[in-house]
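Participant: Below: sequence and its predicted model.
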Amino acid sequence: MKKLLFIALTLLLSFQVKAQDSKIPTEVKEYIQSRVENQINVGIVVGYINGDTVNYYSFGNTAIENGTPVNKESVFEIGSISKTFTATLLALKVNSGEMSLDDPISKYLPKTVKVPTRNGKEITLKHLATHTSALPRMPDNWSPANDKNPFQDYTYENLYSFISNYKLTRDIGAEKEYSNVGMGLLGHILELQSGKTYEELVIENIAKPLQMDDTRLVLTQTMKNQLAKGHDGLSETENWDIITLGGAGGIRSTVSDMVKYIQANINANTIDSELHNAMALAHKSAFKSEEQNAEMALAWHIENGSFLMHNGATGGYCAMSAIDKASKRGVVVLTNSNENVDAIAIKLMVPSYPLKPIKPSIAKVLAKEIKVNGITKAIAFYKEAKTKQANNYNFEVEELNTLGYQLLAEDKKDIALEIFKLNVAEFPEASNPYDSLAEAYLENGEQELAIENYKKSLDLNPANDNARDVLKSLKVDIKEVTVSKEMLESYTGKYQLAPTFAITITTKEGRLFLQATGQPQFEIFPSDYNIFFLKVVEARVEFNANSKGKIDSMTLFQNGQVLPGKRVE
C-alpha cells in the first residue's frame, strides 16, 4: 500500500528551549544533503527564524528527472498546516463579533443538513477547531476515483450527506480525535458565513496583508512555473486538488511566504492589528486532556504549555512548522516528497535532539542491478548484500516497497511483482508488504492471490482500512470482532515493559485505551478476544493469561519488535 497522507501526528517530545546560533548548523545542512543524495527526499527547503534574523537553506531539485534546484520561492503543498490558516480565519470572525466559538455548527449549515448530536450536546465551532467534535478522521463516504488526486471529486453534497448520516460514537468535547473532515467542514462554514470561497478568505485576510503572493489553493501561473513536483517515493505523482475540504489541507505555498506567516504568528502578542490579534486568539489553549497528554489551541498543537506546532503531508509532499513565541524562534521545512521532515525542524528548535544517520537506500542500488543484470541476479545481490553489508545500506521494509511502486509506475509489472514478493519474504510479519503484493496481483488480474494477500495484511494489521475496503469491494466477508465489557475490564492495569517504560490500559464506555509512558492515550481495537491493534501506528498488543485464567502479562508488537510486559498494577 502506498502512503496516503493528510496529516502527520503531533510529535511526542519534551521540548527544552535553549539559546543557540541564529544560523542553520552544518550538521543540519549535511543531514539534509544526505537525505536528498540517498533519494529519501527529492528537494528540501528550510526557513529558520531567530529573533529578527532569518536564514534559509535549500538542497535538491524540483523533480528527480530534469528538475531545477529548489529554493525559498519553490512552491510546495503544505498539507495540514492549512488548518492553522483556518483557525486564524475563525479567530478573525470571533474577534469581530460575527461568530462565537460556542456557536453550534448547525447555525451556519443549510437546514437540510442534519447535524449529529450526542447526549443532548451539539457540535460547536470550537469543537471543530480543537479536534474534539467526535467526528472521525475522514468521512465514511470518501471514495476517490483517482487515488493520486483523492479529494478532487469530493463534493459539498458528499460532505452534507456524510454529516447528515453520521452517528457519533463518543461524547462531543470529551477527547481529542484528529479530524480532517471536521476542519474541512469548519473551512466550509467560514465560506457559508462570509459568502466567499475559502481561498478568497485566505487571500484577503492572510496572504495579502502579509504579502504572501504565492500562497493559494489554486496554482497561479507564477506558482506553476515555480512548482516543485510532488513525489511518492521515487515516482513523480499528481498534485492534490482539495477544494471542498480545503480548510483541512488545500494550501500551496513557498518557504519565503511561510516565513512571513510564522513571523506574524511569533509577533501575535506584540503587534496590534486585526490579523495579529486573531493569531493571538488562535494560540490560546482551548482544550487540555491529562488522560490523553494532549493540549490544543485553535488548530495548533501545544507542547509543554507554550510551544506551537503543526505538520502536514499530502500524496507527494511533507511539511513542518514550529513556533516558540517566548524566544521569538520559528521554523518551516517543506519537501516535495512524502517522506517526513519533522526531525529537521525539531533539531533547529531543540539542538540536543539527535539526528539519525542516513544510510544509502538499497532500493537505489537494486534498481541499477535490475537494469544491468536483470531481476533474478538483482534479487541474489540483495540477499547477499543484506547478509554481508547490513550496515552499509538502508534495508528497512519501505525500501523495497518504494522500488516496487516505481516499477509499477514504469509499467514493469512482472518485475514489480517479484520485488513485492521479495519484500513479503524478507518481512513476513509486516502488514504493508502483503498489501502492496496484493495490489500488484490485482493490477495483474490475479484476483484470488490478491484476496489471499489482502487477508494476510489485514490479519497482521487490522487497522489497514485499505485492505478492508478492497476486500469489501471484492465481496469478501470481513470478520468483525466484539469483546464484552467484562473481558475489557479484565485487561485494565499497568504493564511494565522496561525499567522506565510501562503501558497503562483503561476502559471507557465499552472501549479500551492504551497509554505508554510519556505518550498520549490512544484507543485500541479488537482483532480477537485478547488481541488489540492501534490505528495511529502499525502496532498491536496481546493480553496473556496465567494457568489460573487471570491476565498477568501483555506483549507489544511494533516495528518488528516483540516486547513482553508483566502486569504490575
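Facilitator: It's in. All values derive from a computational prediction rather than experimental measurement.

Participant: From now on I want contacts and neighbour counts done on CA atoms only, so please keep to that.
Facilitator: Will do.

Participant: who's in contact with P136?
Facilitator: E177, Y178, S179, N180, V181, G182 (CA atoms under 8 Å, 6 or more residues apart in numbering).

Participant: does it count as helix, strand or coil?
Facilitator: What DSSP: H, G, I helix; E, B strand; the rest coil gives for P136 is coil.

Participant: ok, now how distant is it from T244?
Facilitator: According to CA to CA, to the nearest Å, P136 stands 17 Å off from T244.

Participant: for S34, same thing?
Facilitator: 38 Å.

Participant: These two: which is more packed in?
Facilitator: Just comparing S34 and T244: by other CA atoms under 10 Å the higher neighbour count belongs to T244, 24 against 18.

Participant: Over to the more buried one. Which of the three states is it?
Facilitator: coil.

Participant: That one is in contact with H188, isn't it?
Facilitator: Yes: between T244 and H188 there is a contact at 7.1 Å, judged by CA atoms under 8 Å.

Participant: Check it against this one:
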Amino acid sequence: MLPVCRYLIGIFLGLGILVTGTLNLSAQTQQEKDKDESEEPVEDPIVTILRQRVDAYRQTVGIVVGEIRGTRRTVYARGTLNRATIRKATGMTVFEIGPLSSLYTSALLGLMVKDGEVSLSDPVSKFLPDSVKIPEYSGQPIRLEHLATHTSGLPRLPNNVISADLNNPLDGYSVDLLYQFLSTYPLTYDVGTTYEYSEVGMGLLGHVLAWQAGKSYDALIQEYISTPLKLANTGSTPTISMKTLMATGHDRTRRPITAWSDTTLVGGNGVRSNILDMMAFISANMGIIYVMPEYTEEDSIKFQAAFEEVIRPRYAASRPGVETALGWRARKGARDRYTHWLSGRTGGFYSFVGFNKLSRRGVIVLSNSSVPIDDIGFHILTPGYPLASPPKLTSTADPQTFQAYTGTYEFSPGLTVDIMTTDGKLYGQPPGQMRSELFPESNRNFFLQQENAQITFVKDVAGNITHLLFLKNGQTREARKIR
C-alpha cells in the first residue's frame, strides 16, 4: 500500500503544481492585459494638431509639416491632395507656397551677388529697358536691396491688374503691364525708410535678376539653388513630375480654387514646392548645407557666405522688435537668438516657414486651404507659443441682406476697405490686398477668422447702413460708409 500512497500523493502534488502554475499564468496574463489597456500609445503632439485641423475643425483638406532638428528631418502629413481623391498628402506633395517664393528670389540675389553678377546697391533701372521709368522719391532710386527688404515704397500689388478673380488677381498680368505700372506709380515716402510688404517689388526683383542673367526665372532657380541642393520639385512652372504630385487649393469652406496663374511676378508669389525640397532649402539658410558631390569646397563656402548675408537683419519692419532681412522677417529673442520666419497665402493655399539658426531648429507648414496656419509653425518652433482657439461656428445669414453692406468704408483719410458680395458670401478687401471672407454670426454681425476680429454693420433710423464697427483686441474702430 505504501508505494501506492506515495504514487497518489505524487499525482496530487503534481496536480497542485499544475493548478498553481495555471492560476499564476492566468493572473500574469490578466496583469499584462490590464497593463496593455492602461498604456495605450501616446499620439505625437504634431500628429494631434494636424488631425484636429483636418478632421475635427475641417479647416483644410491636406496639410504637411517638415521639422528640422540639426541634421535630422521629420515629415508629418494629414489629409488628401483634394476632396475628390483618396491620395494622401505626403512629403512629396507639391503646394503653391505664395509669399515664400520671395525666399527663393532673395537667395538668388545673395548668390548672384557672391558671383559678382549684381550688387545690392545697383539701381533697378540698370536692368530694365530705357523706356521703363522706375519711380523715385526726392531723387532717390529704388535699389535691389530695397526690393528684397520691402522698403522700396512699392505697394503690395500693382494698381493695374486686369483679373476679375479676387482669388487669382495676377492672372493675365503681363510684362508690359508691369512696365506701365512702374512708369506711372508715384512713391509717397523716402526709399529705404519704411517697411511695406510688396509682392510686386519682390516679383520685380525676380524679373530683373532673370533679365540680367538672360534666362528664365525657373532656369535661374535650377542653376543656383535646385541643382546644388538637389531640389527635385521646385519652380514656378510645374514639371510633369510636379503636376502628378500637385495638391488642389481650397478656400476657407474647403471649396476647390483655381490654381494661381501668375507668369510675370513669380518671384513674389508664383513658386511651387514640397516639404522635402523646402527642408533642404531652409537647412541651407540655417547654414546646414549639403551640395552635390561635383561641387567643390569653395562652392560650399560661397553658399555659406551668401546665406549669411541673406538672413542678416537690415531694416526695422512694421511691428516693434521685428526686422527685415533679404526676404525674411526676424525677431531677436533671449540670448540674442534670432527667429526668422515668413508666411502667407494664395487663393487656395497657406504656407509658413520659420527657423532659429543657433538652436538649429526649423519648421515648414504647407496647407491646401487659405486658412492661416502660422500658429502651428510658431508652436512647433517655440512650444510655449499658443495654438489658435478652435474656429467659431458660423450661423445662417440671409445672403440677400449682404447687398446692403457692399460699398467703401473709411476709417480715416486714405485708410479704406471695400465690402463686396460674391456667390452668396461677404468679403472685405483693403486697397492693394487680397480679399478676406466675413463669416456671419447673425445678419449684421460677422467675424474675420484670420484676425480674430468682429465686424458689425450699423443702420440709421431709416434702415440704411451708415458705418461699420471693427472690434479687435478689445478696441473698437468705426469706419464710415462713403459710397
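Facilitator: Received, thanks. Treat the numbers as computed from the prediction; the structure is a model and nothing was measured.

Participant: In contact with the aligned partner of P390 of the second structure in the first structure, which residues?
Facilitator: Using TM-score structural alignment as the criterion, P390 of the second structure maps onto I358 of the first structure. Neighbour list for I358 of the first structure: Y31, S34, R35, N38, N394 [criterion: CA under 8 Å, 6+ apart].

Participant: what does H467 of the second structure give?
Facilitator: By CA under 8 Å, 6+ apart, the contact list for H467 of the second structure reads Y409, F457, V458, K459, E478, A479, R480, K481.

Participant: Any of those buried? List them.
Facilitator: Listed as buried from the contacts of H467 of the second structure are Y409, F457, V458, E478, A479, R480, K481; burial here means 16 or more other CA atoms under 10 Å.

Participant: Can you verify the fourth one is assigned to a helix?
Facilitator: No: assessed with three-state DSSP, E478 of the second structure is strand; it does not lie in a helix.

Participant: Excluding chain neighbours, what is closest to it?
Facilitator: Nearest non-adjacent residue to E478 of the second structure, counting by CA to CA, 6 or more residues apart in numbering: L469, 4.7 Å away.

Participant: How about the last one?
Facilitator: Setting aside the residues directly before and after it, K481 of the second structure is nearest to Y409 in space (CA to CA, 6+ apart), at 4.2 Å.

Participant: What lines up with that neighbour in the first structure?
Facilitator: Using TM-score structural alignment, Y409 of the second structure pairs with L458 in the first structure.

Participant: Check I364 of the second structure too.
Facilitator: Under TM-score structural alignment, I364 of the second structure pairs with V332 in the first structure.

Participant: any idea which helix or strand carries that match?
Facilitator: Secondary structure from DSSP states H and E places V332 of the first structure in strand 329-335.

Participant: Which elements pack onto that strand?
Facilitator: Applying 3 or more CA pairs under 8 Å, 6 or more residues apart in numbering; DSSP states H and E, one finds that strand 329-335 of the first structure contacts strand 43-50, helix 255-266, strand 318-324, helix 342-349.

Participant: same thing but 10 Å
Facilitator: strand 43-50, strand 53-60, strand 76-77, helix 255-266, strand 307-313, strand 318-324, helix 342-349 (3 or more CA pairs under 10 Å, 6 or more residues apart in numbering; DSSP states H and E).

Participant: mind listing the strands for the stretch 151-300 of the second structure?
Facilitator: 249-250, 256-257, 272-274 (DSSP state E, counting those that start in this stretch).

Participant: corresponding residues in the first structure for the first one?
Facilitator: Yep, that's strand 249-250 of the second structure we're talking about. Residue span in the first structure matched to strand 249-250 of the second structure, by TM-score structural alignment: 230-231.

Participant: picking that back up, looking at the strands of the stretch 151-300 of the second structure, which one is packed in the most?
Facilitator: strand 249-250 (a mean of 28; mean count of other CA atoms under 10 Å).

Participant: Tell me roughly how far that one lies from the first structure on average.
Facilitator: Taken over the aligned residues, the distance from strand 249-250 of the second structure to the first structure averages 0.5 Å (mean CA distance after the TM-score superposition for the first structure).

Participant: Likewise for stretch 176-184 of the second structure?
Facilitator: Once fitted to the first structure, stretch 176-184 of the second structure is off its aligned match by 0.4 Å on average (mean CA distance after the TM-score superposition for the first structure).
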